[in-house]
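Participant: Okay, predicted coordinates and the sequence, questions at the end:
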Amino acid sequence: MHVPDGFINAPVSAAAGVVAAGAVAAGLRGARRELDERTAPLAGLVAAFIFAVQMLNFPVAAGTSGHLLGGALAAILVGPWTGVLCIAVVLLMQGILFADGGLTALGVNITVMGVVTVVVAYALFRGLVLLLPRTRRSVTVASFAAALVSVPAAAAVFTLIYAIGGTTDVPVSKVLTAMVGVHVLIGVGEAVITMLTVGAVVAVRPDLVYGARGLTAPLKLRVDGELVDAAPAAPAAAPAAGGSPKKLWIGGVVTALVLAGFVSFYASANPDGLEKVAADQGIDKNVEEHAAADSPLADYGVKGIEAPRLSGGLAGAIGVGATLAVGTGAFWVVRRRKTAALEA
């Protein structure tokens, strides 16, 4: 759902940029409460993983594909404030390096794909977790539902932005019906990917999953016929059963590189939901050439390398590395500022 330049007029794009900048600023402050020395590196990994999985377009209908948006996944794994930052980093890398998503539309994309998906998904996720039994299965079920709803919600908000600042004269009702309809189908794919990823991490290191914190109910003891909370146990010195955070980080990086560098070659070549709707409804009449169209990595290929498999694989690996470096660096700075504030 990467909005290109030209779909939305300049004033509305600028307003969306202000909203996105405010969300990122709030995310930088909020992430200080969510990140610690263990989860800060994981946040950079989450951004790189989302970048990789977004390269894997999957077919959803005749001539249409979809890809992960990632807001639900990021919010559940590392927290909503940090999740907004993760998606912002991904969109920034895609726009600057790969000419994917307009630069003047960056604010629109962060608002729609980052803020809306994170807010909707995490609100629904927390509500379901409170209602469901306190188990790991509940976390994965809630992640499925949250991701499923977040995608058509983002499509609806894009339609609202188009209604205010669209550069073509297409009935909003047609755009809304088409966008929400196809993105419900894409949401199913998003939900499956989110559920499987969250479930895999929860299975090995539930302590590192933000949305699974407090999952274990306190131990109860019967004293004089009444149940009372047992005293909390001292922190274990040994790492959790799934191994150290370093092993999880290495495994995640390898997985992201394989997905972006190899599996992406087999992704669907059909246009994604927004591209298909734009072409069918005629809202792409005023689309503008991307400012980074001459980038050596534009369209997820390395300029000068003729072999498609090698070109796309190298571009994907470079994208994972760049997103990982920028994301990890940003979250490290946020974590350092928190530490400095506590020591002051």
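Facilitator: That came through fine. Numbering: from 1, shown residues only.
Participant: drop to CA atoms for contacts and neighbour counts, all remaining ones
Facilitator: Noted.
Participant: Would you mind measuring from residue 153 to residue 250?
Facilitator: According to Cα to Cα, to the nearest Å, residue 153 and residue 250 sit 33 Å apart.
Participant: more crowded one of those two?
Facilitator: The residue with more neighbours, out of residue 153 and residue 250, is residue 153; 22 against 12, by other Cα atoms under 10 Å.
Participant: give me every residue that touches that one.
Facilitator: 116, 117, 120, 180 (Cα atoms under 8 Å, 6 or more residues apart in numbering).
Participant: Let me know the closest of these to residue 72.
Facilitator: Among the contacts of residue 153, residue 117 lies closest to residue 72 (Cα to Cα), at 6.3 Å.
Participant: would you list every one of the strands in the stretch 151-300 of the chain?
Facilitator: 220-223, 226-229 (DSSP state E, counting those that start in this stretch).
Participant: how close does the residue lying closest to residue 63 once chain neighbours are set aside sit to residue 158?
Facilitator: The shortest distance from residue 63 to any non-neighbouring residue, by Cα to Cα, 6 or more residues apart in numbering, is to residue 270 (5.6 Å). Look at residue 270 and residue 158: by Cα to Cα, they are 21 Å apart.
Participant: With neighbour numbers in mind, choose between these two.
Facilitator: Neighbours around residue 270 and residue 158, counted as other Cα under 10 Å, are more numerous at residue 158. The numbers are 26 against 18.
Participant: I'd say that one and residue 112 touch.
Facilitator: Yes: here residue 158 reaches residue 112: they are 6.3 Å apart, a contact under Cα atoms under 8 Å.
Participant: A further structure is provided below for comparison with the first:
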Amino acid sequence: MHVPDGFINAPVSAVTGVVAAGAVAVGLRGARRELDERTAPLAGLVAAFVFAVQMLNFPVAAGTSGHLLGGALAAILVGPYTGMLCIAVVLLMQGVLFADGGLTALGVNVLVMGVVTVVVAYALFRGLLGLLPRTRRSVTVASFVAALVSVPAAAAAFTLIYWIGGTTDIAIGKVFTAMVGVHTLIGIGEAVITALTVGAVIAVRPDLVHGARGLTAPLKLRIDGELVDAPAARPAAPAATRSPRALWATGLVTALVLAGFVSFYASSNPDGLEKVAADKGIDEKVEEHAAKDSPLADYGVKDVSDARISGGLAGVIGVGVTIAVGSGVFYVVARRRRTPDAPDATAHDRETV
């Protein structure tokens, strides 16, 4: 759902840029309560993983494809403020290096894909956890529903922005119906990817999943036909002292494989926004990307003729740059936790939305 240059007029693009910058500033301040020096590299990994999975367009209907937006996944794994920053980093890397998503439309993309998805998904996620049993399975179920709803919500947000500042005169009702309809289908894919990823991380390191904090499922034993709590076992090491390096390495290898190899087999059909834009005529004034001559434009390495190698190298470079930039940003934010104006170090255990 990367909005290109020319879809939204200059005044509205400027306003959305200012609003998006304000949202990022709020995210930087809020992320201090969610991050520490142990989890900052994991937040960088989440950004790189989202970048990699966004390269994997999957078919959703005749002639249309979709890809992960990632707001729900990032918010649940590392927290809503940090999750918002993860998506902003991904969008910045895509726009500057890969000519994906307009530079004048960066504010629109951050608001639609980074702010709306995170706010809607995390609010719904927390609400569902308040109703469901406090178990790890509930986290996975809530992740699925939150991710599913976040995608058509983002589509509706784009439609609203287009209604205010669109560059073509199109009946907005038709755009809304088409955008929400196709992105509801895309939301199913988003939900599956989000639930599988969250479930996989919970299975090995539930202590590192922001959305699973405080949720424990005691081991049950069946005695004389009744389920009773098993005696608490002494942990081999406190969760807070266990290194996340194994999870980080596994996630990085997975992201590299997805971006460097699996992405070659992604659907070549236009994504939901591209398809609706072509069908409804809202792309009549689309502009060439300012970074169209980038050596990595369109997710290929310039002067590398083999499409498989070119795309794979571009994906690997993108993962590397995203994890480097993201980890650097989050490490700096985490370091500011203990500055006089930062919240107390224990504040990250409080739930934030």
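Facilitator: Nice, thanks for sending it over. Fair warning: this is a prediction, and the values are worked out from it, not measured in the lab.
Participant: Once they're superposed, tell me the TM-score.
Facilitator: Overlay of the two chains. TM-score (TM-score structural alignment, normalised by the length of structure 1): 0.93; 329 aligned residues with a Cα RMSD of 1.8 Å.
Participant: coming back round to it: can you put the strands of the stretch 151-300 of structure 1 in a markdown table and add mean neighbour count and distance to residue 256 of structure 1?
Facilitator: Formatted as a markdown table, those follow (neighbours: other Cα atoms under 10 Å; distance: least, Cα to Cα, whole Å):
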| stretch | mean neighbour count | distance to residue 256 of structure 1 |
| --- | --- | --- |
| strand 220-223 | 11 | 42 |
| strand 226-229 | 11 | 42 |
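Participant: Make JSON lines out of the ones you listed and add distance to residue 134 of structure 1.
Facilitator: Converted to JSON lines, these look like this (distance: least, Cα to Cα, whole Å):
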{"stretch": "strand 220-223", "distance to residue 134 of structure 1": "15"}
{"stretch": "strand 226-229", "distance to residue 134 of structure 1": "16"}
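Participant: now for the ones you listed, which one comes closest to residue 14 of structure 1?
Facilitator: The nearest among the strands of the stretch 151-300 of structure 1, by Cα to Cα, is strand 226-229 at 53.6 Å.
Participant: In structure 2, what stretch matches the closest one?
Facilitator: Under TM-score structural alignment, strand 226-229 of structure 1 corresponds to no residues of structure 2.
Participant: In stretch 58-72 of structure 1, which of the residues would be classed as buried?
Facilitator: 58, 59, 60, 64, 65, 66, 67, 68, 69, 70, 71, 72 (16 or more other Cα atoms under 10 Å).
Participant: Quick one: mark the members of those residues that sit in strands.
Facilitator: Using DSSP state E, the members of the buried residues of stretch 58-72 of structure 1 that fall in strands are 58, 59, 60, 64, 65, 66.
Participant: And the furthest pair within these?
Facilitator: Longest span within those, Cα to Cα: 58 and 64, 8.6 Å.
Participant: Quick check: the residue positioned nearest the centre of structure 1 vs residue 295 of structure 1, distance?
Facilitator: For structure 1, the residue nearest the mean C-alpha position is residue 70 (2.4 Å; Cα atoms, centre = their mean). Going from residue 70 of structure 1 to residue 295 of structure 1 by Cα to Cα gives 25 Å.
Participant: ditto for residue 305 of structure 1
Facilitator: Taking Cα to Cα, one finds residue 305 of structure 1 at 14 Å from residue 295 of structure 1.
Participant: Neighbour count for those two, which is higher?
Facilitator: Neighbour totals were compared for residue 305 of structure 1 and residue 295, and residue 295 leads with 17 against 12 (other Cα under 10 Å).
Participant: quick one, what contacts that one?
Facilitator: 97, 98, 99.
Participant: Chain neighbours aside, what residue packs nearest to the second one?
Facilitator: It stands for residue 98 of structure 1. Closest residue to residue 98 of structure 1 apart from its sequence neighbours, by Cα to Cα, 6+ apart: residue 298 at 4.2 Å.
Participant: what's next to stretch 7-14 of structure 1, contact-wise?
Facilitator: 104-105, 107-108, 161-162, 164-168, 283-284, 286-287.
Participant: And it, what's buried?
Facilitator: Neighbour counts over stretch 7-14 of structure 1 (16+ other Cα under 10 Å) mark 7, 8, 9, 10, 12, 13, 14 as buried.
Participant: re the thing from before, could you check how far the nearest residue to the residue nearest to the centre of structure 1 once chain neighbours are set aside is from residue 67 of structure 1?
Facilitator: Nearest residue to residue 70 of structure 1, sequence neighbours excluded (Cα to Cα, 6+ apart): residue 50, at 6.0 Å. The gap separating residue 50 of structure 1 from residue 67 of structure 1 is 10 Å, by Cα to Cα.
Participant: Tell me which stretches of structure 1 form helices.
Facilitator: In structure 1, the helices defined using DSSP state H lie at 10-34, 39-54, 71-78, 80-98, 106-109, 117-131, 136-165, 172-204, 245-261, 273-281, 308-343.
Participant: now for the ones you listed, which one comes closest to residue 216 of structure 1?
Facilitator: Closest of these to residue 216 of structure 1 is helix 136-165, at 9.1 Å (criterion: Cα to Cα).
Participant: That closest one vs structure 2, average distance?
Facilitator: Compared with structure 2 after the fit, helix 136-165 of structure 1 shows a mean deviation of 0.2 Å (mean Cα distance after the TM-score superposition for structure 1).
Participant: From residue 163 of structure 1, how far out is residue 97 of structure 1?
Facilitator: According to Cα to Cα, residue 97 of structure 1 and residue 163 of structure 1 sit 30 Å apart.
Participant: of these two, who's got more company?
Facilitator: Comparing residue 97 of structure 1 with residue 163 by other Cα under 10 Å, the one with more neighbours is residue 97, at 22 against 19.
Participant: For that one, list the residues it contacts.
Facilitator: Residue 97 of structure 1 is in contact with 292, 295, 296, 297, 298, 319, counting by Cα under 8 Å, 6+ apart.
Participant: could you dump the residues you listed to a markdown table with distance to residue 196 of structure 1?
Facilitator: Below are the contacts of residue 97 of structure 1 laid out as a markdown table (distance: Cα to Cα, whole Å):
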| residue | distance to residue 196 of structure 1 |
| --- | --- |
| 292 | 34 |
| 295 | 34 |
| 296 | 34 |
| 297 | 30 |
| 298 | 30 |
| 319 | 23 |
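Participant: and of those residues, the nearest to residue 233 of structure 1?
Facilitator: The closest of these, once distances to residue 233 of structure 1 are taken by Cα to Cα, is residue 319, at 43.0 Å.
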